[in-house]
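Asks: Need a 3D model of the following:
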Amino acid sequence: MADASAVPGAGSSALPLQVVRLKHPGRWIAAGVVVVLLVALVSSLVTNERFRWDVVFGYLFSGSILLGLRNTLLLTVAAMVVGVLLGVLLAVARESRNPVLSGVAGAYVGFFRGTPLLVQLIFWFNLSALYPVISLGLPFGPSLALGSANVLITPWVAAILGLGLNEAAYMAEIVRAGLQSVDAGQTQAAQALGMTGRQVFSRIVLPQALRVIIPPTGNQTISMLKTTSLVSVIALPELLFAAQIIYARTYEVIPLLITASLWYLALTTVLSIGQGFLERRLGRGDASRRRGVA
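Replies: Okay, here's the model as predicted:
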């Protein structure tokens, strides 16, 4: 056996290593620049009287603004319900082995994602120019007239159709990505155990797909809340249109736009918190499984 004294430094006490932190002057310079800019921004917000904060907070809870806020929330919910339900059907159709279903669903997604939403809203609002009377029936056969398009296609209907049908194209891709994220081997194993197709979908595929579907769906809901401001072009009294009506009378454009922006910011913050809660709840199974493996 080798003598310990022959090993260099074995007989003497090891000197403690001195750790020298690397200096990052660029970080401090960048932080200083950011702080200076923030101070300048806050100072401008406080000292610039043209912001008219008294007007901003004076209209924040006015009746017309709150009515527009309610309409914005209703429109967001209605459009997302249409988008999610139709998006699920489109996702299933795109995954179908039937070329007709798959082709039609693909064409739908391509069309609604490839044309501007604002154009779609204006199109639905002016549908009566193409179809003065709306009817349902078989091609070249008897049809049931529902009524005048000018009466049926109200601003609310046009807004829900425009927003909902457009959202369905994006939700179809989100749902399809979630379904494809589940390994096909799990479905085959469940079927080998004697589970029915409905059981496989509800107990195996759907819980895992939701972990992929929920985060982008939450983002789409937040985006939809802000996108509803586009329906102001068809005179639907949502939040932005309510602010426009007021500043068209008072000429206080900037304060009313800030009032509307504060409500949008508050609502998106609440939705973001809810989205985070759902993601954590759906991810508990994965976290427990990872701890078990570790």
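
Asks: all contacts plus neighbour counts: C-alpha atoms, from now on.
Replies: OK.

Asks: can you give me the helices for the stretch 1-150 of the chain?
Replies: All helices of the stretch 1-150 of the chain, identified by DSSP state H, counting those that start in this stretch, fall at 25-47, 53-59, 63-94, 99-114, 117-125, 149-152.

Asks: Remind me what the fourth one packs against, helices and strands.
Replies: The helices and strands touching helix 99-114, judged by 3 or more C-alpha pairs under 8 Å, 6 or more residues apart in numbering; DSSP states H and E, are helix 63-94, helix 155-180.

Asks: would TSV of those helices with mean neighbour count and distance to I134 be doable?
Replies: What follows is these, written out as TSV (neighbours: other C-alpha atoms under 10 Å; distance: least, C-alpha to C-alpha, whole Å):
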stretch	mean neighbour count	distance to I134
helix 63-94	20	21
helix 155-180	23	14
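
Asks: Now show me the structure for the sequence below, then we'll compare the two:
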Amino acid sequence: MFLSDLLDQMPLIMTGLVETLKLTVTMSITGLIFGIVVFYLTLSHRAWVRRLIQGTSPFHRNASDRSVIPDVLRLTAMGISLSPFMVAVIGFTLNVAAYNAAYMTTAYNGLDYVEIEAGRAQGFNHTQVFGFIVLPQVLRLSVPALTNQVIRNLKDSSVAFLIQYTEFFARVQELAATNFQFFQAYLFAAIVYLLFVSILVLAARYVEKRVIIPGFSRQDS
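Replies: Here you go, the predicted model:
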């Protein structure tokens, strides 16, 4: 019975899987971009900017530490009229960017400040030092943590069903509701997530070996 229902709903499930991958890729990219912006602002010469970023970043990180639901539901509660996909992207981006900025800050603390001072001595301004010296090294040192965050993004995407975004997990729940075989449905979902996580882990380790800076120990998230 379960297999028959699974095959009948496979087109919808595959559509949901595509939506999950779309959300994961989108929030991973936007989370990285805004994470770089947040990291840059933490290095600002203006004290009030640093205090503002340091005060708000833990708020977005702790949103997922206190519960499984990150910023996505907070936006919905504010009555913002957006599509479920956009609400999910914005909410997750705030959350992921805060984590990515923290990873990059940790990597920055391990840099050799002699290089930074040498850049300033050559006449580089703050932005040039950041773009040419700091950011390339920080990104390379943060690869293990950043790629682990992408894996976490895939798993966290299942929360989006709470705002009526019909991703993979939402489709699996619909399948389970048709025959009440929840164990089989969730086991199927777990196998699919495990498959994609395994692919991401292999890809992450490959990227890590290609770009890691020799002489630095592995940075874990």
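
Asks: Overlay the chains and give the TM-score.
Replies: TM-score for the superposed chains, counting by TM-score structural alignment, normalised by the length of the second structure: 0.85, backed by 212 aligned residues with a C-alpha RMSD of 2.6 Å.

Asks: among the helices of the stretch 1-150 of the first structure, which is nearest A177 of the first structure?
Replies: Checking these against A177 of the first structure by C-alpha to C-alpha gives helix 63-94 as the closest, at 8.8 Å.

Asks: Please tell me which residues of the second structure the closest one aligns onto.
Replies: Alignment note (TM-score structural alignment): helix 63-94 of the first structure is matched to residues 11-42 of the second structure.

Asks: quick one: that stretch to the first structure mean distance?
Replies: Taken against the first structure, stretch 11-42 of the second structure registers an average deviation of 1.1 Å after superposition, with mean C-alpha distance after the TM-score superposition for the first structure.

Asks: so can I have TSV of the helices and strands packed on helix 99-114 of the first structure showing distance to I204 of the first structure?
Replies: Below are these laid out as TSV (distance: least, C-alpha to C-alpha, whole Å):
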stretch	distance to I204 of the first structure
helix 63-94	17
helix 155-180	11
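
Asks: for those, which one sits closest to Y264 of the first structure?
Replies: By C-alpha to C-alpha (comparing all of these), the closest turns out to be helix 63-94, at 8.9 Å.

Asks: so how far is L195 of the second structure from the nearest residue to D5 of the second structure once chain neighbours are set aside?
Replies: When the adjacent residues along the chain are set aside, D5 of the second structure lies closest to L175, with 7.2 Å between them (C-alpha to C-alpha, 6 or more residues apart in numbering). Per C-alpha to C-alpha, to the nearest Å, L175 of the second structure is found 20 Å from L195 of the second structure.

Asks: Now name the helix or strand holding the alignment partner in the first structure of Y186 of the second structure.
Replies: In the first structure, the residue matched to Y186 of the second structure (TM-score structural alignment) is L257. Here L257 of the first structure, judged by DSSP states H and E, is contained in helix 253-282.

Asks: how much does that helix stray from the second structure?
Replies: Mean deviation for helix 253-282 of the first structure: 1.0 Å (mean C-alpha distance after the TM-score superposition for the first structure).

Asks: just stretch 206-216 of the first structure next, same as before
Replies: With mean C-alpha distance after the TM-score superposition for the first structure, stretch 206-216 of the first structure averages 1.9 Å from its match.

Asks: which residues sit against that stretch?
Replies: Applying C-alpha atoms under 8 Å, 6 or more residues apart in numbering, the external contacts of stretch 206-216 of the first structure come out as 174-175, 177-182, 275, 278-279, 282-283.

Asks: What of stretch 72-79 of the second structure?
Replies: By C-alpha under 8 Å, 6+ apart, stretch 72-79 of the second structure touches 87-88, 90-92, 160, 162-163.

Asks: try stretch 98-117 of the second structure
Replies: 31-32, 35-36, 38-39, 57-58, 60-61, 129, 133-134, 137-139, 141-142, 145-146, 149, 221.
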